[in-house]
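Enquirer: Sequence first, predicted model second:
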Amino acid sequence: MFATTPAGLSGVGRHRVPGAARWHRFATISPSDGPTSRRPGQENDPVRIRTGRDGDVELLLAFWGSAAHGTSVSDDAAGVAALLAHDPQAVLIAEVDGVVVGTLIAGWDGWRCHLYRLAVAPEHRRAGIARALLAAARERFLALGGRRIDAMVDDTNTQAHALYRAADYRSQPSWTRWVHPLGG
């Protein structure tokens, strides 16, 4: 849980999802807290950030299919269900009026902080949603005792590069990611 309200978020709270055994946290961004570049129709729409739930599998897959840059080997129902079963708090979901407008996976392995699947719906970009998701992830990691955040960003996703640079992240050119697929 977050100890403080992340920058750009007007409130942080917890709520119990009906039928769920665990509490889920959420935060809201009030329109006055975000940048002035909101698109028409967004001026009075508060954005709420919540954590994942068991029933979010298809919702996340559909959202990533329309809003994310590229796909991942774990972009399937089994992969997302396993993530939600393992650590639903790692899945941050931004909503406006109950509609998903952004996501970020803020994974913690007990030693390092990892960001994956930062995506914002095209019609909601440049409205502060990605920054609010990054702020919520930062607060999660601070509460868990994290020391450094790394973000997985496709080399061809120049829009994401600009966002991360603006949020004070730096590319680490001396490192290369090596992967080994576990499946067939």
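Expert: Yep, that arrived.
Enquirer: make it CA atoms for all contacts and neighbour counts henceforth
Expert: Will do.
Enquirer: Skipping adjacent residues, who's closest to residue 118 in space?
Expert: Using Cα to Cα, 6 or more residues apart in numbering and skipping the chain neighbours, the partner closest in space to residue 118 is residue 104 (4.3 Å).
Enquirer: What is the burial count for residue 165?
Expert: Neighbourhood size, residue 165 [other Cα atoms under 10 Å]: 11.
Enquirer: Go through the helix or strand containing it and flag the buried ones.
Expert: Using DSSP states H and E, residue 165 sits in helix 158-166. For helix 158-166, a neighbour-count test (16 or more other Cα atoms under 10 Å) marks 160-161, 164 as buried.
Enquirer: by contact count, what packs against the helix or strand where residue 24 lies?
Expert: For residue 24, the element it lies in under DSSP H and E is strand 23-29. Contact here means 3 or more Cα pairs under 8 Å, 6 or more residues apart in numbering; DSSP states H and E; on that basis strand 23-29 packs against strand 11-16, strand 47-51.
Enquirer: Quickly note the distance from residue 25 to residue 77.
Expert: Residue 25 sits 23 Å away from residue 77, going by Cα to Cα, to the nearest Å.
Enquirer: of these two, who's got more company?
Expert: Between residue 25 and residue 77, counting by other Cα under 10 Å, residue 25 is the more crowded of the two (19 against 14).
Enquirer: For residue 92, see how far away that one is.
Expert: 9 Å.
Enquirer: Then residue 140?
Expert: 10 Å.
Enquirer: joint contacts of these two?
Expert: residue 106 (Cα atoms under 8 Å, 6 or more residues apart in numbering).
Enquirer: Kindly list the longest strand within the protein.
Expert: strand 99-108 (DSSP state E).
Enquirer: Give the next helix or strand downstream of that one.
Expert: Assigned by DSSP H and E, the successor of strand 99-108 is strand 113-120.
Enquirer: Below is structure B, check it against A:
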Amino acid sequence: MAYDFSKLKASIKETEEWLLRELSGVRTGRATPTLLDGVKPEAYGTRTPLRELASVSVEDARTLRIVPWDMSILKTIEKGITEADLGVGVAIDDQGLRVSFPSLTSERRTQLSKLAGDKTEQAKVTLRSHRTDALKALETAEKAGGIGEDEVKRLKNEIQKLIDIGNDSLIKVLERKEEEIAQ
């Protein structure tokens, strides 16, 4: 009986994607539209995600341009960004809004690196959990008599190789993020 690694591989991929999503929200010295994903201004009687109210684009390394679909809610969007307390400067001009991101201090860079490291550690813990689940499934199959002892050893090594590859991938994601933070 061949062991199916597809579930484990999918779990490893999901964990890496989760880490990428989490780290995309960690502000670096560069302005990216994802930094405003958490902004939900009070518009039309309800809190609405900014991306549903306006287009957000990168103007330069430290500035985002926000062009509302409806210019009458310009002040509402400005208020929403200010209330989000992102530590950014917001200015209204004739085309919409400009959001300026200040340079990061060395203290803030250290905090962000620690946060990125913590998120990566969470992802590694998740990978270890996936490994445990896969090993338990393997044990169950062995007890049921579907897999021999030599095959179990080989499959355990294969599971560990997949987890090691996943961990290496998480570390690379962290290193890229730390590079961004350092710039």
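Expert: Alright, I've got the coordinates. Quick caveat: nothing in here was measured; it's all calculated off a predicted structure.
Enquirer: TM value for the aligned chains?
Expert: Here the TM-score for the pair of chains, by TM-score structural alignment, normalised by the length of structure 2, is 0.22; 69 aligned residues with a Cα RMSD of 5.6 Å.
Enquirer: quick check: angle from the helix holding residue 165 of structure 1 to strand 113-120?
Expert: Orientation check (axes from the mean of the first three to the mean of the last three Cα atoms, to 10 degrees): helix 158-166 of structure 1 against strand 113-120 gives 130 degrees.
Enquirer: Residue 56 of structure 2 reaches residue 67, doesn't it?
Expert: Yes: applying Cα atoms under 8 Å as the test, residue 56 of structure 2 and residue 67 come out as touching, 6.7 Å apart.
Enquirer: Break down structure 2 into its strands, ranges please.
Expert: 42-43, 46-47, 54-60, 63-68, 89-93, 96-100.
Enquirer: Which secondary structure elements does the first one sit against?
Expert: Which is strand 42-43 of structure 2. helix 74-83.
Enquirer: which residues do residue 25 and residue 92 of structure 1 both contact?
Expert: Common neighbours of residue 25 of structure 1 and residue 92 (criterion: Cα under 8 Å, 6+ apart): 50-51.
Enquirer: and residue 59 of structure 1, how many neighbours?
Expert: Count around residue 59 of structure 1 with other Cα under 10 Å applied: 12.
Enquirer: er, residue 167 of structure 2 actually
Expert: Other residues within reach of residue 167 of structure 2 by the criterion other Cα under 10 Å amount to 21.
Enquirer: Also the one 5 residues further on?
Expert: Residue crowding around residue 172 of structure 2 was assessed by other Cα under 10 Å; the count is 12.
Enquirer: Could you do the one 3 residues further on as well?
Expert: Residue 175 of structure 2: 15 surrounding residues under other Cα under 10 Å.
Enquirer: now swap in residue 156 of structure 2 and tell me
Expert: Residue 156 of structure 2: 16 surrounding residues under other Cα under 10 Å.
Enquirer: how close does the residue lying closest to it once chain neighbours are set aside get to residue 176 of structure 2?
Expert: Excluding the flanking residues, the one nearest residue 156 of structure 2 by Cα to Cα, 6+ apart is residue 135, at 6.9 Å. Residue 135 of structure 2 sits 31 Å away from residue 176 of structure 2 when distances are taken as Cα to Cα.
Enquirer: When those two are compared, which one has more neighbours?
Expert: Neighbours per residue (other Cα under 10 Å) separate residue 135 of structure 2 from residue 176, with residue 135 holding more: 17 against 11.
Enquirer: on that earlier part again, which strands or helices does the helix holding residue 165 of structure 1 pack on?
Expert: Helices and strands in packing contact with helix 158-166 of structure 1 are not found; criterion 3+ Cα pairs under 8 Å, 6+ apart.
Enquirer: now what about the longest strand of structure 1, what contacts it?
Expert: 63, 90-95, 113-121, 124, 129-130, 133-134, 137, 140-141.
Enquirer: Scan structure 2 for its longest helix.
Expert: helix 106-143 (DSSP state H).
Enquirer: Would you mind pulling up the elements that that helix packs against?
Expert: Using 3+ Cα pairs under 8 Å, 6+ apart, helix 106-143 of structure 2 is in contact with helix 6-24, helix 149-182.
Enquirer: Would you reformat these as TSV and include distance to residue 118 of structure 2?
Expert: As requested, these are exported to TSV (distance: least, Cα to Cα, whole Å):
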stretch	distance to residue 118 of structure 2
helix 6-24	10
helix 149-182	10
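Enquirer: For residue 42 of structure 2, which of the ones you listed is the nearest?
Expert: helix 6-24 (24.3 Å; Cα to Cα).
Enquirer: Name the residues of stretch 90-99 of structure 2 that come out as buried.
Expert: Residues of stretch 90-99 of structure 2 classed as buried: 90, 96-99 (neighbour count, 16+ other Cα under 10 Å).
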